[in-house]
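Chemist: the sequence isn't on hand, but the structure is:
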């Protein structure tokens, strides 16, 4: 089996590659990434790319039909990945998250790729009161990021051919990573608890968030990359998470505070209404992928974050302005003249370079 993972050098990618290598030790696994966050390592175990057979440094906007020859599965993780970045780089978000993803999917289909996996998001439901949202319910994207996910899903649904396509609408990501992000709600709360001894919720705490650990996201991607079309259909949209993992934001904060002695929680009841609040029904995923259901509890995600940050000696009270926030990293690269405003490298960065596994290990 030969697998391509775009965006493998982000937050979720290392967990995906670790899972795939463990499950398919003889598979040929390639990474494809622009390298914006390659230096944002939060592990003491070495480069996660050591598990790959080849790391390709290039922009997903440059992928050609011939680049996809011979792959059995293509996993689309590459994205401008969160709402603040989507607001700051709205045109790039559309170009990378949607236009490039659709272009790669078309090329993959033409190249005879068997399975395509697109990392979508439950944020497409926007503000959704009432019962937990199912896949057939209306979407209500409130941000450029969410809109790009909806646009890609719609374009993929119209793609002809035999390729099995799976759009995984993930719950909100959380948990430790070899390239940790602190611009995610649970991760932010743990960082606040450790560095400040308090969690300040920038809302009244009532918005709903379904949560999923990066390890469980990798488990779902493994399933989608290998599922036969008979299991769910040639084109499938499925919510990925667990019904019991729908939490209010204040519940997340309290779970973190309970794990960090002396930590307090405060609410901002005067804050504007959150643009995302949704409970999600994950029953379809449970039916289709019973052997790949989430296994990491909220408490475990919190403990692993605490352990990971503690091992790094983390104590930065101003972490929201640090390189652990992806938007800050991009701003710094632009300020240094290494990236342009359309997020293309201008100097000092790899372009169209492939590094083989033996070179990474060396």
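Modeler: Structure received. All values reported here derive from a predicted model rather than from experimental measurement.
Chemist: going by C-alpha atoms from here, please, whenever you check contacts or count neighbours.
Modeler: Will do.
Chemist: and the closest residue to residue 356 other than its chain neighbours, how many neighbours?
Modeler: Nearest residue to residue 356, sequence neighbours excluded (Cα to Cα, 6 or more residues apart in numbering): residue 54, at 4.3 Å. Residue 54: 21 surrounding residues under other Cα atoms under 10 Å.
Chemist: then residue 305?
Modeler: Neighbour number of residue 305 under other Cα under 10 Å is 21.
Chemist: tell me how far it lies from residue 6.
Modeler: Plainly put, residue 305 is 25 Å away from residue 6 if you go by Cα to Cα, to the nearest Å.
Chemist: just residue 85 next, same as before
Modeler: 19 Å.
Chemist: also residue 65?
Modeler: Computed as Cα to Cα, the residue 65 to residue 6 distance reads 15 Å.
Chemist: and residue 189, by the same measure?
Modeler: Distance from residue 189 to residue 6, by Cα to Cα: 29 Å.
Chemist: same deal with residue 198?
Modeler: To residue 6, residue 198 is 37 Å away according to Cα to Cα.
Chemist: quick one, which of those two is more surrounded?
Modeler: Taking other Cα under 10 Å, residue 198 and residue 6 do not tie; residue 6 has more neighbours (25 against 21).
Chemist: try it against this one:
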């Protein structure tokens, strides 16, 4: 049952990131008052399109230092914070644990203590690791990376907090794709589109037989807003796989090639024999689709064309912040252990 719209304040943690910039804009459009909290490692300019909105308050704060005051007058928290992929997490495991586990759990506990009634956490389908079966929410979690291990531990700790006064859910997000104001070219669909535009070919590492689930970044934001407009009894205390499709890397590469062929751009696929990411999992999204009416609407084919043409005409800018690992490496080299401080 959909809830009637009402005046609510949403705190978005990680608001300056790949998903967060979309969620800020879309939530403002829905009439929410927004507190956008981030450490803004990638720059406050990522929120420029929303910055002048009268119902937006930007908070430059580390998730590890949030207090009850941070959550004052907040009705909803959406937690998007964290170092965002496997190789970036491996750069400094201590830093990763500090942010991706300790910081996120601290945030959830503090939000509950402050009386926040609704909390949405972003987890990841990477918790499934490698499996030869289609994974649903009851499947064993077998994390094969520090990033996925931290997601698994966060799930365990925060779901223990859920009760009648603290409605909490988590999305196990699929691999995201799509354009964002904090653009990422370390995601498979996005990087293939970039390589096609730069080089005229795309690379597949290994055999390309690794399976992955996928979803557009805007669909993640829209799904979040959708469930928040439903009665919490439909989602509190439960985790949901969120995605649009599951494909192997070969199929993704062929989809990219065919999409660009449709606009007159011939693309070749090159196979590179080397060690590949050990993650390999197909995912079921039936639980979410059975429970809610929301359906993902963005297609990989259309996104590939949008990224390719956006790069060609200059509407999408490639800059250092598009590459998560290299950018975090530069931050660690510049600031060292001070990144561990709140």
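Modeler: Yes, it's here. None of the values given here were measured: they were computed from a predicted structure.
Chemist: drop the TM-score for these two in here.
Modeler: Overlay of the two chains. TM-score (TM-score structural alignment, normalised by the length of structure 2): 0.90; 329 aligned residues with a Cα RMSD of 2.1 Å.
Chemist: what does the residue nearest to residue 356 of structure 1 correspond to in structure 2?
Modeler: Under the alignment (TM-score structural alignment), residue 54 of structure 1 pairs with residue 57 in structure 2.
Chemist: surely that match forms part of a helix?
Modeler: No - counting by DSSP: H, G, I helix; E, B strand; the rest coil, residue 57 of structure 2 is not part of a helix but strand.
Chemist: surely it meets residue 35?
Modeler: Yes - the pair residue 57 of structure 2 / residue 35 is scored as a contact, 4.8 Å apart, by Cα atoms under 8 Å.
Chemist: map residue 172 of structure 2 across to structure 1 for me.
Modeler: In structure 1, the residue paired with residue 172 of structure 2 is residue 169, using TM-score structural alignment.
Chemist: for the residue nearest to residue 356 of structure 1, list the residues it contacts.
Modeler: By Cα atoms under 8 Å, 6 or more residues apart in numbering, the contact list for residue 54 of structure 1 reads 29, 30, 31, 354, 355, 356, 357.
Chemist: helix, strand or coil for the aligned partner of the second one in structure 2?
Modeler: It refers to residue 30 of structure 1. Structural alignment (TM-score structural alignment) places residue 30 of structure 1 against residue 35 in structure 2. Per three-state DSSP, the local secondary structure of residue 35 of structure 2 is strand.
Chemist: picking that back up, quick check: the match of residue 54 of structure 1 vs residue 70 of structure 2, distance?
Modeler: 12 Å.
Chemist: related to what we said a few turns ago, out of the contacts of residue 54 of structure 1, which ones does structure 2 keep as well?
Modeler: With both residues aligned by TM-score structural alignment, their matches' Cα atoms under 8 Å, the contacts of the contacts of residue 54 of structure 1 that structure 2 also has are 29, 30, 31.
Chemist: make TSV out of these and add distance to residue 252 of structure 1 and neighbour count.
Modeler: Formatted as TSV, those follow (distance: Cα to Cα, whole Å; neighbours: other Cα atoms under 10 Å):
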residue	distance to residue 252 of structure 1	neighbour count
29	35	23
30	36	25
31	33	24
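Chemist: closest to residue 268 of structure 1 among these?
Modeler: residue 31 (41.9 Å; Cα to Cα).
Chemist: which residues touch the closest one?
Modeler: Shown in contact with residue 31 of structure 1 (Cα under 8 Å, 6+ apart): 4, 5, 6, 7, 8, 9, 49, 52, 54, 55, 56.
Chemist: what do you get for residue 282 of structure 2?
Modeler: Residue 282 of structure 2 makes contacts with 131, 132, 133, 134, 135, 211, 212, 213, 246, 247, as judged by Cα under 8 Å, 6+ apart.
Chemist: also residue 299 of structure 1?
Modeler: Contacts of residue 299 of structure 1 by Cα under 8 Å, 6+ apart are residue 255.
Chemist: ditto for the one 10 residues further on
Modeler: For residue 309 of structure 1, the contacting residues are residue 191, taking Cα under 8 Å, 6+ apart as the criterion.
Chemist: all set now, cheers.
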